[in-house]
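A.B. asks: Predicted coordinates and the sequence they were generated for:
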Amino acid sequence: MSGITIANYTFTTNAGLMFGPLDSMLALMGNRSHPSDSGVGPCSNWAATLAAYTDIQPTAGISIASLVDNTTCGDYAATTTSYWNSDTYADTFVRDAILGTGPVAGWNHESRRELLTKGAAYLVVRQSIFDRLRKGVDKCNEGARDAAVYDWEVAYALHSGNREGPEGRGSGSSTYGLADRRCWQFATCVTGTFPARANVLALEAWRRGVTALYAGQCMSALREMKLIKAQLTVPLVQGALREAHETDYGPAGGAHAADGIVEVAEGWAFLAAFLPELAQCDAGVAQLVSTNLALSLTGPWMSSGFKAVKEAMESQYACLGITCSDVGAMLTDNTFQPIADWRACSDEPVLYGLEVSRIVTYAVGLIAAVVVLAVILALLACALCYMCATKGKNTAPKRQGEENYIDVQMKG
């Protein structure tokens, strides 16, 4: 039952076989909600989409809808419940998108499809991943090492999904696939367009965490869990920034080249997945960002402008456990060149408004200039001293008796 490899991780339990197929249910939701693939003409098959969300997946024995368990005492579940004032927000998010109710009433099919597929993967499944990781650490503290490892492998199966295959090629519908789809847009792949650095770093932390759990080193596993959580946040931040840019009609925005209202839906879906964590870092930043990316049919969208939203999010990268280099900056879709007015932030400390490395560079340059100037002045001083010392001494000195000899000659 064990030994299966998904996305470069070889399972030691049957968790991959059991929970990996939930990725196929996510894909089924996407297919059934797509007008061209539903088999019912121009309209999406919402009933079939709801069934894919709520039906029991045979191997796992659960549905995607039942994944989130906010009755756990995990930090992530508590943060999410507190922010949304609901322990069923993720489930409600997806159901509203499928049924066209609540804040999604009146939205077009494509926007609802983006909300439901992203909501199921990045709110429901992602939260379940963190719940499982936390349960694993708790079980480790209780001395149940094998059970702890199983929970961590369930978490990886949910993250990767069976459609990724042994090597993980970004073909799945869960959080692993998202990172691979974003990395080439932000130049954050390990090489070229595959794999995402976020996936590689998360996998390394997963492996270290499982090793720590087997050894009963629970605190070490907890540290790795935080690293995993941070890397799974990276593509969500990238996605939110991408859609923020594409819904900004200002001079720094790209709304003129966007598809329409669907970007608003996508941006909110990405942001909603990590908004409780952002609010925990800084409530004011979370409010600014959520106001600008709010799920609204009438706008105004990005009223503060992309630059302000980008800088606000960047100010909380350290709190989220990520870096500027983790996120990068988006490139153009066709030429893969930097987008105008979108520069990646720097991870270097800033002093008096300048990066420390720049200050050091300027200081070194200034010192070098002073040294060169001092050398030049010293050389000039030496030259002047030499000229003064040799002034009037250009004729040869007369030999002794030479003056008397000349006088005698003149008299003769």
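C.D. replies: On my side now, so go ahead.
A.B. asks: CA only for contacts and neighbour counts going forward, please
C.D. replies: Fine.
A.B. asks: Let me see the ranges of the helices in the stretch 301-412 of the chain.
C.D. replies: Taking DSSP state H, counting those that start in this stretch as the criterion, the stretch 301-412 of the chain carries its helices at 306-314, 317-320, 324-327, 356-390, 402-411.
A.B. asks: Show me what the first one is packed against.
C.D. replies: This points to helix 306-314. helix 218-246, helix 283-292 (3 or more C-alpha pairs under 8 Å, 6 or more residues apart in numbering; DSSP states H and E).
A.B. asks: next one: it to chain centre, how far?
C.D. replies: Its chain's C-alpha centre and that of helix 306-314 lie 14 Å apart, by C-alpha atoms, centre = their mean, to the nearest Å.
A.B. asks: got the buried residues for that helix?
C.D. replies: For helix 306-314, burial by neighbour count (16 or more other C-alpha atoms under 10 Å) applies to 306-307, 309-310, 312-314.
A.B. asks: D347: which of the helices of the stretch 301-412 of the chain is closest?
C.D. replies: Distance to D347, taken as C-alpha to C-alpha, is lowest for helix 324-327 among the helices of the stretch 301-412 of the chain, at 5.6 Å.
A.B. asks: Please compare the first structure with the one that follows:
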Amino acid sequence: MKFTVAVSAFLLASSAQAASFRRRLSFERIAGYEPRSQVTDHNAIDLDQQAIEIQLAMGTTESFNAASKIYTDGAFSKSVAKVQLASPLTSSVAEGDQITGLNADGAEVVGTAYASYSTGADVIEIQYRTLDLQSSYVGCQVGANPNPNTVGCFAPTGTLSINGEGSVSYTYNPLTDNGNKRTIQGFSTAAKEKMHDCPNCPYSTYKKFYDYYGAFDYANQWVLAAFDGSRTSFSNGNADFGIYGFEGKGEAIKKGTAFMNIWMYVIREMEDALDDCQEGCSIENCNDDPVHAWDEAVAFYTGSLEGKDGSGSGVLLHALADKRCENFKTCGDLANDVTGTSHVNLEIFRQFSIGLNKLLQAQCSSAREQKERIEQLMAVPMIQGALRYAYIIDMENNSGEKAEAEGATFAAAVLPLVHACNADAAATIYDSLRVGNNGSANFQKVKSAFESVYECMGIRAEYVGGYYDMTTGQYFKGAAPAGVSSNSGPNVGLIVGLTVGGFVFLLLVYVLSVRRGKRAAADVQNKLEQSEVAQEQPEQPSVEASEVM
């Protein structure tokens, strides 16, 4: 009998666990990652980046002004309408209260109060509702968007219903009063509050950047100086963009926005997830926030353009890793190919998944291991970018402003990490790749400087690889990976590491599944045994309602 009960309990537990698992995997994947919360609006930040790059590529004063507006005002993420009410509110409105109205075609538009408003307020902001499907995540995309989409915006005039009650008349201009509360600039200007002055702050990686640059919004200052054609005023790592035309400034801007502003905010969201996590507390009760923050980190790392499986053409860090792996022969499972997904992305997403499972299990302290590993791996494509342009400038005698600006910005994205390990190595890299180096980059010195801090930065040389010439099937002269003197044979050290890492990952998933299964099985078995006991008890006479009264 006990065996039968145990088997039944196991089957019921497995079924219950599977049903719960399916419910939690109902959101669209992000490059293969399965978020447990809605982050389609966060994922769309790459549309801002794409729009900026399109404007920069035009290379005119007008297009640079348009790009600047997208950077500072936003266009595609966290869309909000600011409306003028015909009469003041007769009762207060709480942040998050549902507000509905109609668009210009008479279709319903749903939003929520962006903030709390007291009785008597006559101007309110309404955040548009976002959907689970990335392709239709929001219908109002205006802000600084050069091609505004107003289909899903509130009509210029009409009435609003708040929490399904009453109607309040309003007016506004859809093209000027629809804006965005999430911007790429904001990722940097909010850094002091969210990464330095917050509880459990300063975050260790952010502190290295602040200590090096001496500015809380160093990324924003870099981008604004490039837009203005002016000089930064950092403690270290300064750049004078006054020597550049549109081409050089454009490269410094588009790489600064993606690989300085957004990159650091990915780290912020992972740190926020760990801050919100309560050790040993189930997701059903109190672990929703850390999972959502972790999902946001994945969204900001990847973006919507990569698609569900990561095969799209993105513009954020995920895309950079895939581009650089082709240059350094670090694509694929063994980091030994020039096509396919970068090994960095494969490993980062493995860590994202492990971290998510740990947060779901409220293993907060343990999840820090994944956060730190992801940080280390995210630096690899920036190092590869700096090495690539050091080679182009030095060995290929390309001293044009495009190559110089790209090399300088890739270096700027990692110099604080290098400096924290070895100040002399950081100075060597900066001197070779700074803005205005006039073609004086020294590739071998840059390469040696980076290699001297790999261990300190937690980076394996095999992940960085070597600058590779696909036309000859050989590494460029003097550009082979650290410790490699020939081009033959697979990366044995990396293969061993991957084998062990893969085993540990599978073991972790198995252990977590067993733990969940045991808990669920125990609950079901207890219920079945209680049912059996109840059946063995003599039947009790029924009690009429009148007797209870």
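C.D. replies: Noted; the coordinates are in hand. Note that the coordinates shown come from a computational prediction; the quantities given were computed from them, not determined experimentally.
A.B. asks: Put one on top of the other, what's the TM-score?
C.D. replies: Superposed pair, TM-score by TM-score structural alignment, normalised by the length of the first structure: 0.77. Supporting alignment: 334 aligned residues with a C-alpha RMSD of 2.1 Å.
A.B. asks: Any idea which of the helices and strands packed on helix 306-314 of the first structure gets closest to G61 of the first structure?
C.D. replies: helix 218-246 (25.4 Å).
A.B. asks: Next secondary structure after that closest one?
C.D. replies: helix 262-281 (DSSP states H and E).
A.B. asks: residue range for that next one in the second structure?
C.D. replies: The aligned range for helix 262-281 of the first structure in the second structure is 402-421, by TM-score structural alignment.
A.B. asks: which non-adjacent residue is nearest the residue nearest the centre of the first structure?
C.D. replies: Geometric centre of the first structure, nearest residue: V234, 2.4 Å, by C-alpha atoms, centre = their mean. Closest residue to V234 of the first structure apart from its sequence neighbours, by C-alpha to C-alpha, 6 or more residues apart in numbering: V327 at 6.0 Å.
A.B. asks: What is the equivalent residue in the second structure for that neighbour?
C.D. replies: In the second structure, V327 of the first structure lands on V464 (TM-score structural alignment).
A.B. asks: Would you check that that match makes contact with N327?
C.D. replies: No. Because the distance of 10.2 Å does not satisfy C-alpha atoms under 8 Å, V464 of the second structure is recorded as not touching N327.
A.B. asks: who's more crowded, the two?
C.D. replies: V464 (28 against 22; other C-alpha atoms under 10 Å).
A.B. asks: Now do the contacts for that one.
C.D. replies: 328, 330, 380-381, 383-384, 481 (C-alpha atoms under 8 Å, 6 or more residues apart in numbering).
A.B. asks: With K254 of the second structure instead?
C.D. replies: Contacts of K254 of the second structure (C-alpha under 8 Å, 6+ apart): 49, 52-53, 56.
A.B. asks: and what of E279 of the second structure?
C.D. replies: Per C-alpha under 8 Å, 6+ apart, neighbours of E279 of the second structure: 362-365.
A.B. asks: what's the following helix or strand after the helix or strand hosting T112 of the second structure?
C.D. replies: In this assignment (DSSP H and E), T112 of the second structure forms part of strand 108-113. Sequence-wise, the next helix or strand downstream of strand 108-113 of the second structure (DSSP H and E) is strand 123-128.
A.B. asks: What range does that following strand cover in the first structure?
C.D. replies: So strand 123-128 of the second structure sits over no part of the first structure, by TM-score structural alignment.
A.B. asks: What range does the helix or strand just after that strand cover in the first structure?
C.D. replies: With elements assigned by DSSP H and E, the helix or strand that comes after strand 123-128 of the second structure is strand 157-162. The aligned range for strand 157-162 of the second structure in the first structure is empty, by TM-score structural alignment.
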